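Participant: give me coordinates for this.
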Amino acid sequence: MDYLYYAKEYLMNTYNHLPVVFTHGKGCKLYDVSNKEYLDFTSGIGVMALGRGNEKWIKAVEDQLEKLAHTSNIVLNVPILELAKKLTEISNMSKVFFCNSGTEANEGAIKLARKYSFEKYGKGRNTIITLNRSFHGRTMAALEATGEEELHKYFYPFPEGFKHTDITVEALEEAVDPSVCAIMIEAVQGEGGVNPLSSEFVHKVFEISEKKDILVICDEIQCGLGRTGKLYGFNNYNVHPDIISVAKALGGGLPMGAVLCNEKLKNTFKYGDHGSTFGGNPVCAAGAIEVLNEIADESFLKGVADKGKFIKEFFKNKSFKNIKEVRGIGLMVGIEIKGEASEVQKKIFEKGLLVLTAGKNNVVRLLPPLVVSKEELEKGLNIIYEVIESM
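Facilitator: Below is the predicted model of the structure:
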């Protein structure tokens, strides 16, 4: 059966797929239709934090499937209530709204920020500042929030009320005016090139916000839930936002997103302000509980941080001719190269390793499962280094 023909014939042309069709996986390995093995340094773009085939996650999902697959948002179910308690407590937040994806989580965060400002200050205070090189999703408001003009073409007009700024203290201060109700940041910009924000810039965001009652939204969809060796990316800066958006790793492979708010926002949304038919699905929630049980453990997070140091040490001891910079935090790593990252990705794929790209197609991005071993890391890093330096 020619599955690649099916892809060309029946799928819309939204993705530049690598020429492979996978059937199953285990841990950090994937296997294609011919049973060829691949090492995965993408984790489904940060989704499969626990790798494939985690037995506790599978059991939780299977057990819940047998009990109750779906209700609706006019009634409650046990897994979503247990998840709400666990997620808000470990996040040090007050309340949570569940949805299906990262872009939906950011849409919810945008609505929550604007509702808070409208109730407190009235009309005209609804602008949200976001950063150049940011990525916040593909729906219309989240796409306009994204600070990548290349992604905006073809889709005008967008919803109003967003302002993009350079990632400097001076640009931020200039962007803030009486119309601003929130600032949205990623502690580490993933799609934009794996760019950790500077400590000076992050603290200026929070300083300005505190003075002017501007909300801080931290988009933790890619850099959150253990990816940087901390529960959230912003934990690396010793700050705490008003709103957190999460998704990707939360469901462990099932679609799930969430918006968390602090105490001052806990009663902002009223009945009918927001909703989601599948948000809070009991099967997704059962899986998410098992994800949090594992990644919220301090020893697990320390292990992620140690693996991040291992990657940095690997490259520190190498000489480069085609690598410009290796950056990131924990297991969120960007390798900026001289050349096209998509070409490097293809050559790495031919050697049985999956990686991602980012930035202006000049960054090889690594998001391995958080359970990856140092032996697997070393094997993959050697392939990456050899391919890049042989360009």
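Participant: can we go C-alpha only for contacts and neighbour counts from here?
Facilitator: OK.
Participant: what about residue 234, how many residues nearby?
Facilitator: As a burial measure, residue 234 scores 25 neighbours (other C-alpha atoms under 10 Å).
Participant: which residues are in contact with the closest residue to it other than its chain neighbours?
Facilitator: Closest residue to residue 234 apart from its sequence neighbours, by C-alpha to C-alpha, 6 or more residues apart in numbering: residue 187 at 5.5 Å. Listed by C-alpha atoms under 8 Å, 6 or more residues apart in numbering, the contact partners of residue 187 are 196, 197, 202, 218, 219, 220, 223, 233, 234.
Participant: for comparison, sequence B:
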Amino acid sequence: MSWQDDAGRDLVKSFGDRMAMFVRGEGAYLWDADGNRYLDFLAGIAVNSLGHAHPAFVEAISAQAATLAHVSNYFATPPQLALAAQLKRIAGTGDAGRVYFGNSGAEANEAAFKLARLHGGSDRPRVLALTDAFHGRTMGTLALTGKPYMQEPFLPMVPGVEFIDSTIEALEAALDDRVAALFVEPIKGEAGVIELPTGYLVAARELTARHGALLIIDEIQTGAGRTGEWFAFQHAGITPDAITVAKGIGGGFPIGALITFDTAAELFYPGTHGSTFGGNALGTAVAGAVLAQIESEGLVRNAAERGAQLREIIARIDSPLVSGCRGQGLLVGVGLRQPVAKALVAAAQERGLIINAPNDTTIRLVPALNIGDVELDEFEALFAASLDAVLLTEGHPA
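Facilitator: Alright, predicted model coming up:
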């Protein structure tokens, strides 16, 4: 029996076939069960901010596990309070902000959905989200996810959510005084790393404020420094009412959070939401150490600089398959002229490179925030070779 047989027998089918069996990681590299090494430009889907087995990550887990892991939310712990203050500081909430902790991005968005309902009450039954957005797969967050094919097997959805096009004109037409909240991804990662139109977040802030609606920004994939700012909304110079974070803040440890600003911070009251494991001492200690390491190593700036280098690399790879780049920092989407993204992912893996295809015509690149010249040079060679291999397979000269 192989590991593929074990996975096929024992694991649910919702993820499809596993692509490899990884047994070890270090820095930007993974090793499979056969000892093959891979350059990881997926980083657990924008999760492993510091790469694999970073000493700060390992030390934080070891030290906190040997001290205190979990006591429930009837009690506070020093790592929990420290991380809440840390998140408020880097998000810029000021003293009025508050933080709710969960275990994932979906849980953070569930909390945000309930925040919207508390704000809206019976007078504001409408919640707006964007077409082709992705906010999670739970029944609540799936209702916010603008992908009909994901929703269809689970209809009816939680009511009240309306989807609008990602244009300022659609936003102006849809917003009124019966809207409780607008949910926005600054960059739609699962849609193929699609950026919002220039000025969209500024317009969204002005319009939601005018109509008394909450502006809730999903920073689960874009946060923790990935776009070259701590959070992507900071590029626009605005202040939202709430942001949701997960993925990169834990560096590989499951944790999510809802960060609320100003008056939105006072909407939850005792009994309105909770999580047994959310904000436990172990998770918050690890996330605090990861964020501290991102700050001390200057990795927010590194994401901006290495992201620019990565775009330059893509631009100089002379392949008829590549149509261009999009995204910010180290969240990069490579557009393809043909629907061969899955074939390209497979060709790259054969050559020792891990990348991702969110759709048939896009490659998503989200490496660790601490990559440098060595990893970028290796990526260039492996990605170019993978593109050539796909061209040959498709019957075109390389």
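Participant: keep only those of the contacts of residue 187 of structure 1 that are in strands.
Facilitator: Those of the contacts of residue 187 of structure 1 mapping onto strands are 196, 218, 219, per DSSP state E.
Participant: verify the contact between the second one and residue 239 for me.
Facilitator: No: counting by C-alpha atoms under 8 Å, residue 218 of structure 1 does not reach residue 239; the two are 10.4 Å apart.
Participant: between those two, which one's more packed in?
Facilitator: residue 218 (26 against 10).
Participant: show me the contacts for that one.
Facilitator: So residue 218 of structure 1 contacts 184, 185, 186, 187, 234, 241, 243, 244, 245 (C-alpha under 8 Å, 6+ apart).
Participant: run a quick neighbour tally on residue 63 of structure 1.
Facilitator: The burial count for residue 63 of structure 1: 13, using other C-alpha under 10 Å.
Participant: for the residue opposite it in structure 2 once aligned, helix, strand, or coil?
Facilitator: When structure 2 is aligned by TM-score structural alignment, the residue opposite residue 63 of structure 1 is residue 63. Judged by DSSP: H, G, I helix; E, B strand; the rest coil, the three-state class of residue 63 of structure 2 is helix.
Participant: just checking, residue 260 of structure 1 is part of a strand?
Facilitator: Yes: according to three-state DSSP, residue 260 of structure 1 belongs to a strand.
Participant: can you classify the closest residue to it other than its chain neighbours by secondary structure?
Facilitator: Once flanking residues are discounted, residue 260 of structure 1 sits nearest to residue 96: 4.4 Å by C-alpha to C-alpha, 6+ apart. Assigned with three-state DSSP, residue 96 of structure 1 falls in the strand class.
Participant: which residues touch residue 96 of structure 1?
Facilitator: 84, 88, 258, 259, 260, 261.
Participant: ok, the equivalent of it over in structure 2 to residue 234 of structure 2 distance?
Facilitator: Aligned counterpart of residue 96 of structure 1 in structure 2: residue 99 (TM-score structural alignment). From residue 99 of structure 2 over to residue 234 of structure 2 the distance is 18 Å, taken as C-alpha to C-alpha, to the nearest Å.
Participant: so what corresponds to residue 32 of structure 2 in structure 1?
Facilitator: Under TM-score structural alignment, residue 32 of structure 2 pairs with residue 32 in structure 1.
Participant: distance of that match from residue 305 of structure 1?
Facilitator: From residue 32 of structure 1 to residue 305 of structure 1 the distance is 31 Å (C-alpha to C-alpha).
Participant: looking at the two, which is more packed in?
Facilitator: Between residue 32 of structure 1 and residue 305, counted using other C-alpha under 10 Å, residue 305 has the larger neighbour count: 20 against 14.
Participant: which strand or helix spans the more buried one?
Facilitator: For residue 305 of structure 1, the enclosing helix or strand under DSSP states H and E is helix 298-316.
Participant: mean shift of that helix relative to structure 2?
Facilitator: By mean C-alpha distance after the TM-score superposition for structure 1, the fitted helix 298-316 of structure 1 averages 1.7 Å away from its aligned residues in structure 2.
Participant: and for stretch 283-295 of structure 1?
Facilitator: Mean for stretch 283-295 of structure 1 is 0.9 Å (mean C-alpha distance after the TM-score superposition for structure 1).
Participant: centre of the chain to that stretch, how far?
Facilitator: From the chain centre to the centre of stretch 283-295 of structure 1 is a distance of 17 Å (C-alpha atoms, centre = their mean, to the nearest Å).
Participant: same check on stretch 7-17 of structure 2?
Facilitator: Distance, centroid of stretch 7-17 of structure 2 to centroid of chain: 24 Å (C-alpha atoms, centre = their mean).
Participant: what's next to that stretch, contact-wise?
Facilitator: By C-alpha under 8 Å, 6+ apart, stretch 7-17 of structure 2 touches 4, 18.
Participant: repeat for stretch 81-92 of structure 1
Facilitator: Contacts to stretch 81-92 of structure 1, defined as C-alpha under 8 Å, 6+ apart, come from residues 94, 95, 96, 231, 260, 262, 285, 286, 288, 289, 292, 296.
Participant: what's the closest of these to residue 70 of structure 1?
Facilitator: residue 285 (10.8 Å; C-alpha to C-alpha).
Participant: is that closest one in contact with residue 80, as I believe?
Facilitator: Yes: using C-alpha under 8 Å, residue 285 of structure 1 is in contact with residue 80, at 5.4 Å.
Participant: of those two, which one has the most company?
Facilitator: Set residue 285 of structure 1 next to residue 80 and count neighbours by other C-alpha under 10 Å: residue 285 wins out with 30 against 21.
Participant: what helices and strands are in contact with the helix or strand where residue 382 of structure 2 lies?
Facilitator: Under the criterion of DSSP H and E, residue 382 of structure 2 resides in helix 373-393. Counting contacts by 3 or more C-alpha pairs under 8 Å, 6 or more residues apart in numbering; DSSP states H and E, helix 373-393 of structure 2 packs against strand 37-40, helix 299-316, helix 341-350, strand 353-354.
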